[in-house]
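Peer 1: Okay, sequence plus prediction incoming.
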Amino acid sequence: MDFTLNDRQAGYRDRVRDFMERRVWPAREAYEHELAEGQRWAPVKVMETLKAEARDCGLWNLFMPPTGAQPIDSTYVFEGPSLSNVEYALCAEEMGRIEWASEVFNCSAPDTGNMEVLHRFGTAEQKTRWLGPLMRGEIRSAFLMTEPDVASSDATNIRTRIERDGDEYVINGRKWWSGGVGDPRCRLAIVMGRSSPEAARHRQQAMILIDMTTPGVRIERMLSVFGYDHAPHGFGEVLLENVRVPASSMILGEGKGFEIAQGRLGPGRIHHCMRTIGVAEVALEAMCRRLVARSAFGKTIAEHSVWDQRISRARIDIETSRLLSLKAADMMDRHGAASAALEVALIKVQGPRVALQILDDAIQAHGGAGVSADFDLARAWATVRTLRLADGPDEVHERAIARAELAKYRTL
């Protein structure tokens, strides 16, 4: 068992790390200032500058495979270095150190998952219309699955209807926690709904493409997460009322929604977890810097023994979470997503919990400053807390883990 990174793995990680240190970290203050002083739901100019530079450096669409020299339209050739899951996971950790940094490399959710869906399952027409602009960074996208009126942790509960009417599909339903809909560049939504209600339980759902400018699509409100609106990206509640789209907008076919979702969510969960490791590393660094810089009761805070346990636990948890994430990514690379299902469930539970605990300790180390807006710890905590719900709540993954464990003994 060799844990040494090869030249390609270390090379891409180091290139992303170097770009983050040289360009993204120094631009952070300007980004935050522009977002605070300008229109909150408008693209940030600093971001567009960084994106152009990252693309020029070849750090663009890192998760996507190339398709050779054949253009999908008259002007565009797929760009992407075709990183493996392990290679991309290492880069995702570096991007995760700043909440918005993934967009710099055109690697932010939900665009990444949507682009993977289009690449794997889309028709030539769908790729030309939507995948090209997404990969060029010209538009943003959203993924509409969760609904306010049902427990969406069980996707078979979803009630949005997708009904065939001649050469069109008609969509009716209400979605929320629809990431990305607040961005004015959001032109595409992939919607999961019920297309075949009489079919078997996991064959009732479908995924379909909707142009956000289509009549009947209405963003009713933007939602906050612990008071943070996450502009200019944001999460919204969306009403779909008699939305008509061409029949060619269906992805893969009616009843294929779960099949598509499994291909979309496996790698995405690893991406999320590796980004949270980046968050945890930044929080641990902030905590340690604060502990050695402040004194109380005649000695530095770091010298009070209670912090020894918290710091050591943080380092242990980060290292174990990283290894588990990379193990899941390696299994997916070698044997496919199904082989890594258990490991993905393990890290999906472990990763956010570890980051939340380290963030909580870092907030404690900062005292009153930790819960203020002067440091980014409170906002980071709020963001990571959502990951215990996103892409399946902890309880769903814990159920899968427990079933796998119990199965070992039921077969004896």
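Peer 2: Here it is on my side, so go on.

Peer 1: C-alpha only now, for contacts and for neighbours.
Peer 2: Fine.

Peer 1: which helices and strands does the helix or strand hosting Thr112 pack with?
Peer 2: Element membership for Thr112 (DSSP states H and E) is helix 111-121. Counting contacts by 3 or more C-alpha pairs under 8 Å, 6 or more residues apart in numbering; DSSP states H and E, helix 111-121 is packed against helix 132-135, strand 140-144, helix 257-293.

Peer 1: and the helix or strand following it, which residues are buried?
Peer 2: Next helix or strand after helix 111-121 toward the C-terminus (DSSP H and E): helix 124-126. With burial defined by 16 or more other C-alpha atoms under 10 Å, the residues of helix 124-126 counted as buried are Gln126.

Peer 1: do stretch 32-52 as well
Peer 2: In stretch 32-52, counting by 16+ other C-alpha under 10 Å, buried: Leu35, Arg40, Trp41, Pro43, Val44, Val46, Met47, Leu50, Lys51.

Peer 1: Dump the residues you listed to a markdown table, plus secondary structure and distance to Gly336.
Peer 2: Converted to a markdown table, these look like this (DSSP: H, G, I helix; E, B strand; the rest coil; distance: C-alpha to C-alpha, whole Å):
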| residue | secondary structure | distance to Gly336 |
| --- | --- | --- |
| Leu35 | helix | 40 |
| Arg40 | coil | 41 |
| Trp41 | coil | 39 |
| Pro43 | coil | 37 |
| Val44 | coil | 38 |
| Val46 | helix | 38 |
| Met47 | helix | 34 |
| Leu50 | helix | 34 |
| Lys51 | helix | 31 |
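
Peer 1: my guess is Pro148 contacts Arg174, does it?
Peer 2: Yes - at 7.4 Å, Pro148 counts as touching Arg174 under the criterion of C-alpha atoms under 8 Å.

Peer 1: Compare the two and say which is more crowded by neighbours.
Peer 2: Shown here are Pro148 and Arg174; by other C-alpha atoms under 10 Å, Arg174 has more neighbours (24 against 12).

Peer 1: Spell out which helix or strand contains the more buried one, please.
Peer 2: If you go by DSSP H and E, Arg174 is part of strand 168-179.

Peer 1: can you check Gly236 too?
Peer 2: strand 235-246.

Peer 1: Next, the angle from that strand to strand 168-179.
Peer 2: Per axes from the mean of the first three to the mean of the last three C-alpha atoms, to 10 degrees, the angle that strand 235-246 makes with strand 168-179 is 160 degrees.

Peer 1: Mind giving me the packing neighbours of strand 235-246?
Peer 2: Against strand 235-246 (3+ C-alpha pairs under 8 Å, 6+ apart) you get strand 168-179, strand 217-223.

Peer 1: give me that answer again for 10 Å
Peer 2: Packing partners of strand 235-246 (3 or more C-alpha pairs under 10 Å, 6 or more residues apart in numbering; DSSP states H and E): strand 140-144, strand 161-165, strand 168-179, strand 205-211, strand 217-223.

Peer 1: try this one side by side with the last:
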Amino acid sequence: MFAELSDRARALRERLETFMAEHVYPNEHALLAPSREGKDKWAPRPLLGELQAKARAQGLWNLFYNHGSEGQGLSNYEYGHLCEVLGRSLAAPEIFNCNAPDVGNMEILSIYGTDMQKERWLKPLLEAEIRSCFAMTEPRVASSDATNIETEIRRDGDHYVINGRKWWVTGAPSERCKVAIVMGKSDPSAPKHKQQSMVLVPMDAPGVTVERALSVYGYEHAPLGHGEVVFRDVRIPAGNMLLGEGRGFEIAQGRLGPGRIHHCMRFIGLAERALEIMCKRSASRTAFGSTLAEMGAVRQAIGQSRCDIEQGRLMTLKAAWMMDTIGNKAARNDIAIAKIVVPTMAGAVIDRAIQVHGGGGLSQDFFLAEAFAETRFLRIGDGPDEVHREALARVELARYA
């Protein structure tokens, strides 16, 4: 079913692996360490800019992007192999301008944006001159059912006025975040899935307030972070509407599918790296007269982890291949399967690695604790697992109706 990687994609992967070894792993702690306080916490680190320049010079820029000459023109299947490599470090995606939520937002602007919107927002995003965020989830309603969203988008002449509260707005605390894609209700009287719209909101518009940063198991993920954002009588030009009123769900489905599979691609790499250091740790540590690698429980954990990773990789690559061959919408079930399986798989592998590392695995001395928090987060982010299982069950049951 799967094709061989092209020579170009294989060469890019080899170049990416070399870059990771030379520049990312040695600087990983400096890039991720929450060493600053106050406003400086959300300021870009100079080291990131230096590494971005090096990545760009080596042709390792916008690897995900296949809508124009700004990217590499890779298929989802080809990018999956590269994304696994850059996913090995939580510090890596932004170095190559392949980080969430910007990847999804750039996809939205590429597919649905007007020429004016692309010039103002997409172009600087592709250059990493700015960052963006995506405001959909709300604290007051169960946002796993997006029809619950209450944020108001009201037409007022040549403008829209926005009122509402959002949270888990990844990237919002960053001082480089200049635009939000906001989903809200523009017509409560319309059919259920035609009530919502998406608009582009400058983060410096009057009435936009990032009230606080939210942590994931204590990690604030600075300098991007996850924010709770309030919109109070925010006025934006009518030209900031994306695609048209009532088409928010249409855009959301176009965005979230590729975004979900990108997370899965990265998590394969994260799990693979966790298994590697689990093996090295177990071979180098001695307890009760033998190495950990000689203990049956540890060997079982290693063997099961290899099985789990291979299953997750095949599911993810199949979904990517289906997206390339039959389209994102038709591949939605395969994407959902990968989204359910891979974050849970990666979390289980990382958890085993933490156990083998003992107290060290819980500390900041290894990447494992923060990686575990990230994988656990994605069992809720981009739609809870239960929602995806429910959708898959409906498809299965319909076959026998």
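Peer 2: Looks like it arrived, so ask away. As the structure is a prediction and not an experimental result, all values here were calculated from the model.

Peer 1: Deepest-packed of the helices and strands packed on helix 111-121 of structure 1, please.
Peer 2: With neighbours taken as mean count of other C-alpha atoms under 10 Å, these reach their highest mean count in strand 140-144, at a mean of 26.

Peer 1: residues in structure 2 aligned with that one?
Peer 2: Against structure 2, the aligned range for strand 140-144 of structure 1 is residues 131-135 (TM-score structural alignment).

Peer 1: Quick check: that stretch compared with structure 1, mean distance?
Peer 2: Averaged over the aligned pairs, stretch 131-135 of structure 2 sits 0.3 Å from structure 1 after superposition, using mean C-alpha distance after the TM-score superposition for structure 1.

Peer 1: still on that earlier bit, name the residues contacting each of Pro148 and Arg174 of structure 1.
Peer 2: Residues touching both Pro148 of structure 1 and Arg174 (C-alpha atoms under 10 Å, 6 or more residues apart in numbering) are Ile158, Glu237.

Peer 1: Enumerate every residue touching the aligned residue in structure 2 for Glu168 of structure 1.
Peer 2: Glu168 of structure 1 maps onto His159 of structure 2 when the alignment is built from TM-score structural alignment. Residues counted as contacts of His159 of structure 2 (C-alpha under 10 Å, 6+ apart) are Ile153, Val234, Arg235, Ile236, Pro237, Ala238, Gly239, Asn240, Met241.

Peer 1: ranking those residues by neighbours, who comes first?
Peer 2: Result: Ile153 is most packed of the contacts of His159 of structure 2 (other C-alpha under 10 Å), 27 neighbours.

Peer 1: Can you name the residues that contact that residue?
Peer 2: By C-alpha under 10 Å, 6+ apart, Ile153 of structure 2 lies in contact with 159-164, 182-187, 196-199, 233-235, 241, 245.

Peer 1: go on, Ser102 of structure 1?
Peer 2: Ser102 of structure 1 neighbours (C-alpha under 10 Å, 6+ apart): Lys51, Cys91, Ala92, Glu93, Glu94, Met95, Gly96, Ser108, Ala109, Thr112, Arg275.

Peer 1: excluding its backbone neighbours, what's nearest the last one?
Peer 2: It refers to Arg275 of structure 1. Nearest non-adjacent residue to Arg275 of structure 1, counting by C-alpha to C-alpha, 6 or more residues apart in numbering: Gly96, 3.9 Å away.

Peer 1: What does that neighbour correspond to in structure 2?
Peer 2: Using TM-score structural alignment, Gly96 of structure 1 pairs with Gly87 in structure 2.

Peer 1: How many residues are close by its match?
Peer 2: Applying other C-alpha under 10 Å, we find 25 residues neighbouring Gly87 of structure 2.

Peer 1: measure it to His81 of structure 2 for me?
Peer 2: Distance of Gly87 of structure 2 to His81 of structure 2, computed by C-alpha to C-alpha, to the nearest Å: 10 Å.

Peer 1: returning to that earlier point: where in structure 2 does the strand holding Gly236 of structure 1 align, residue-wise?
Peer 2: Aligned by TM-score structural alignment, strand 235-246 of structure 1 falls on residues 226-237 of structure 2.

Peer 1: so of the helices and strands packed on strand 235-246 of structure 1, which one's packed in deepest?
Peer 2: Most buried of these, by mean neighbour count (mean count of other C-alpha under 10 Å): strand 140-144, with a mean of 26.

Peer 1: and it, what does it pack onto?
Peer 2: Going by 3+ C-alpha pairs under 10 Å, 6+ apart, strand 140-144 of structure 1 lies up against helix 111-121, helix 132-135, strand 168-179, strand 186-194, strand 205-211, strand 235-246.

Peer 1: Reformat the ones you listed as a markdown table; add distance to Gln350 of structure 1.
Peer 2: As requested, those are exported to a markdown table (distance: least, C-alpha to C-alpha, whole Å):
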| stretch | distance to Gln350 of structure 1 |
| --- | --- |
| helix 111-121 | 21 |
| helix 132-135 | 31 |
| strand 168-179 | 23 |
| strand 186-194 | 27 |
| strand 205-211 | 29 |
| strand 235-246 | 24 |
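
Peer 1: Of all residues in structure 1, which one is nearest the centre?
Peer 2: Central residue of structure 1 (C-alpha atoms, centre = their mean): Ala109, 4.0 Å from the mean position.

Peer 1: Could you look up the SS state of the aligned partner of that residue in structure 2?
Peer 2: Aligned by TM-score structural alignment, Ala109 of structure 1 pairs with Ala100 of structure 2. Three-state assignment for Ala100 of structure 2 (DSSP: H, G, I helix; E, B strand; the rest coil): coil.

Peer 1: quick one: Ala100 of structure 2 and Ala346 of structure 2, what's the gap?
Peer 2: Ala100 of structure 2 sits at a distance of 18 Å from Ala346 of structure 2 (criterion: C-alpha to C-alpha).

Peer 1: Over to Gly227 of structure 2?
Peer 2: Distance of Gly227 of structure 2 to Ala346 of structure 2, given as C-alpha to C-alpha: 25 Å.

Peer 1: picking that back up, quick one: the strand holding Arg174 of structure 1 to structure 2 mean distance?
Peer 2: Averaged out, strand 168-179 of structure 1 is 0.2 Å away (mean C-alpha distance after the TM-score superposition for structure 1).

Peer 1: counterpart of Asp145 of structure 2 in structure 1?
Peer 2: Residue correspondence, TM-score structural alignment: Asp145 of structure 2 in this structure matches Asp154 in structure 1.

Peer 1: ok so, going back, can I get the helices and strands packed on helix 111-121 of structure 1 in JSON lines including distance to Arg17 of structure 1?
Peer 2: Below are these laid out as JSON lines (distance: least, C-alpha to C-alpha, whole Å):
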{"stretch": "helix 132-135", "distance to Arg17 of structure 1": "22"}
{"stretch": "strand 140-144", "distance to Arg17 of structure 1": "25"}
{"stretch": "helix 257-293", "distance to Arg17 of structure 1": "11"}
